[in-house]
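Trainee: structure for this input, please:
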Amino acid sequence: MSAEYATFGLAPATRPGGLLAGGDFQLHRDFVDFVVDGRPLLYRLSDLDAVSPLAADVPPSLFTAQVRGLLLETGAPLPDGRYVVYGCPECEDLACGAVTAVIERDGDDVVWRDFAWQTGDRADLERDGYHGMGPFRFRGDEYRAALTALLDGGLPGSRRRVLLIGARVALLARLAAALRTIGIGADITQSADGVSADELRSYGAVLFGRSVPARERDAVRRALAGAGADVPCVDALAPVVPLLVAQAEQALEAGRDDHRRLTDLTAAGGAAEFEVVSACRVRLTAHRVDRLSRARSRDLFDAVLEPGRHRVLLDPPAVKGEAYLVARTAGTVLVTAVAP
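Mentor: You can find the predicted model right below:
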C-alpha cells in the first residue's frame, strides 16, 4: 500500500432533480461530497448517478450515525469492513447498486481502499472493483476534523425552497407540484408584500412568471435585499413545466461553480456547444412551444463524454420556433435558449 498521503475534505454537492422528457422524474438531493486531493471523489466515477450517505434530507439521527460510522466509531455496516461511499439517489436499497470501500485505521492514519460496485452482501473485487481508484491514505487529524465539523454544523446547509411569483396561478401551481414531487419546496405569491424577512431568507431562488411587470420584479429584489437574502432571481423562459423546473434547479446551484462538471452551454447554428470539466454522462433535452402554444419536449443526446469542448448537432424539428435546451449531468443543470 502506498505511503503517500492524500488530502481529505468535504463540500456541499447536489444531485439535481427534474422532470424528464418521457414523463419520469428524478429527485433533487443535496448531500456532502468527499473531496480527495482537492477534487470531488464522485468526479472519478464518470457514469454514476449517486449521492454520498451524508445527505441533507435524512433525519439528523441517521446523518449523525453515518458520520460516526465514517469516523470508525461504530462497526462497518457491510461485511469485510466495507462502507457505502455512494448510493442510489432515489432509495437506500443496496440492490440498486452502490460504490463501497474498505475504511480502516492504520496507526493514526485512515485508509480507504478496495473500491467496488456492490449489489449484494459481499463485493466481488475481481469483477466489480474500481482498480484504478485508490487506495487513499489520509492523515487522521485532518480526516477526523473534517467529519467532526459536520456534527458541529460546520458545513453550510442548502435552501431547497423556491418562491414563485406571478399571476398565472394554474401554471405556477403545476410548477410548484412538480418541484415538490422531486423534493424541492415551492410557494406561490403575486408579490413580496407581507412576506417576512425570515421567510424570504429561507428561499434558495426566486422565479418570476413571464407576466410579472418590471416594477414588481424590482420591488421583490428590493425586499430580498432588505431582508439580507442574497438569492438568484430568474425569469421564466416559457410556459413549459419541465423547462421551468430545470431553471429552478440551475438557480439553486448558484454559487457552486467550482464543482460544476458541465459549463458554458450555448445553442446556435443547429448545434449545442458546452465544456465538460471531468468525464461524465451528459444528457440534452429540447423543449419548445409550437404554433398552437403546446409544450413539446424531446431527448436529443445521452452519452459519456471526456473532458474538453464538445459540439452536438441538433435535430431541426426538435428546436423549431421558440425552443430551449437543457443539459444535465451529475451535479449540474444548464438551460439556454436556442438561437435561430
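Trainee: could you use CA atoms for every contact and neighbour count after this?
Mentor: Noted.
Trainee: what segments of the stretch 201-340 of the chain are helices?
Mentor: 214-226, 241-252 (DSSP state H, counting those that start in this stretch).
Trainee: quick one: A123 is in a helix?
Mentor: No: using DSSP: H, G, I helix; E, B strand; the rest coil, the assignment for A123 is coil, not a helix.
Trainee: of all the helices of the stretch 201-340 of the chain, which lies closest to V51?
Mentor: V51 lies closest to helix 241-252 among the helices of the stretch 201-340 of the chain, at 16.5 Å (Cα to Cα).
Trainee: most distant residue from the centre of the protein?
Mentor: G107 (36.0 Å; Cα atoms, centre = their mean).
Trainee: could you also give me the structure for this next sequence, so I can compare it with the first?
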Amino acid sequence: MTVVSVLGLRRQTRIGFPCTFDHAEFLIDGEPLYPKIRQLYPNLDEIGCLGWGPETLQQTRIDRLLLTGDADFPDDRRSLYLCPACGDLGCGAVSIRIERADGRFVWSAFAEESADGSQAAPTPLPGIGPFYFEEDAYMKTIRSAYGLGGFHWPNQAERETPGESGERED
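Mentor: Here you go, the predicted structure:
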C-alpha cells in the first residue's frame, strides 16, 4: 500500500545574499524537505521556488507544479529549489518529476541539475521520495504560496532609488 503524505508550506525568511526576504519552504508530513537535501549536498544554497518573485513568475511556478504549465528542464523535470539571487536554472536547481494519477500527485526522481550545459544528466538525490499527495489538498497547498513573500525580486527588496536614502552614489 502506498503511503500518502501531507504537503505543507511554511513561510521562511532567507537571511544573506542577495538580501533578507521570505519564501515558501516545502514540508512533507510536517518536516522541512530542504534539510534532507542538504544532508546529501551540504554546499547547496537554494530556496523553495514558491512564494517569491513577480506575480507572473509566481503563477508560472505554481502552474508548473500543478502540471498545467510547462516543465522547465528536459525530460519533463520541474524545479523545486532555485538560486535565491536570480532564480536562474543555470545556477543550479533541485528538480523532480511530477506525475498525476488516480487522484494523487507524485513527486519522484529528486536530483540536482543545471541548465547551463555543464552537466550531461541530473545528479540523483538518493533516498528522497517518492512522495504521494492527495490531489485536492496538494493543489490547495501549492496555490496558497501565491504572494507569500510579496511580489518582487529579492534583491529589489532592499534597493533604494538614488537619493532616497540620503547617501550619495560614488
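Trainee: one step back: contacting residues for the counterpart of the residue farthest from the centre of structure 1 in structure 2?
Mentor: Structural alignment places G107 of structure 1 opposite D102 in structure 2 (criterion: TM-score structural alignment). If a contact means Cα atoms under 8 Å, 6 or more residues apart in numbering, then D102 of structure 2 has no contacts.
Trainee: roughly how far does D102 of structure 2 sit from E31 of structure 2?
Mentor: Going from D102 of structure 2 to E31 of structure 2 by Cα to Cα, to the nearest Å gives 25 Å.
Trainee: before we move on, what about G51 of structure 2?
Mentor: 18 Å.
Trainee: cool, and G127 of structure 2?
Mentor: In terms of Cα to Cα, G127 of structure 2 sits 15 Å off from E31 of structure 2.
Trainee: which one of those two is surrounded by more residues?
Mentor: Set G127 of structure 2 next to E31 and count neighbours by other Cα atoms under 10 Å: E31 wins out with 15 against 11.
Trainee: the more buried one -> structure 1?
Mentor: Applying TM-score structural alignment, one finds that E31 of structure 2 aligns to R39 in structure 1.
Trainee: again, but for R78 of structure 2
Mentor: In structure 1, R78 of structure 2 lands on Y83 (TM-score structural alignment).
Trainee: so what's the residue count around that match?
Mentor: Going by other Cα under 10 Å, the residues that sit close to Y83 of structure 1 add up to 24.
Trainee: need the contact list for it.
Mentor: So Y83 of structure 1 contacts 70, 76-77, 100-103 (Cα under 8 Å, 6+ apart).
Trainee: tell me the one of the residues you listed nearest G185 of structure 1?
Mentor: Nearest to G185 of structure 1, judged by Cα to Cα, of the contacts of Y83 of structure 1 is L70 at 30.1 Å.
Trainee: where does stretch 312-320 of structure 1 end up in structure 2?
Mentor: Under TM-score structural alignment, there's no match for stretch 312-320 of structure 1.
Trainee: out of the helices of the stretch 201-340 of structure 1, which gets nearest to F8 of structure 1?
Mentor: Closest to F8 of structure 1 of the helices of the stretch 201-340 of structure 1 is helix 241-252 (Cα to Cα; 25.9 Å).
Trainee: Y143 of structure 1 looks like it's in a strand, true?
Mentor: No: assessed with three-state DSSP, Y143 of structure 1 is helix; it does not lie in a strand.
Trainee: so it touches F8, yeah?
Mentor: Yes: assessed by Cα atoms under 8 Å, Y143 of structure 1 is found in contact with F8 at 5.9 Å.
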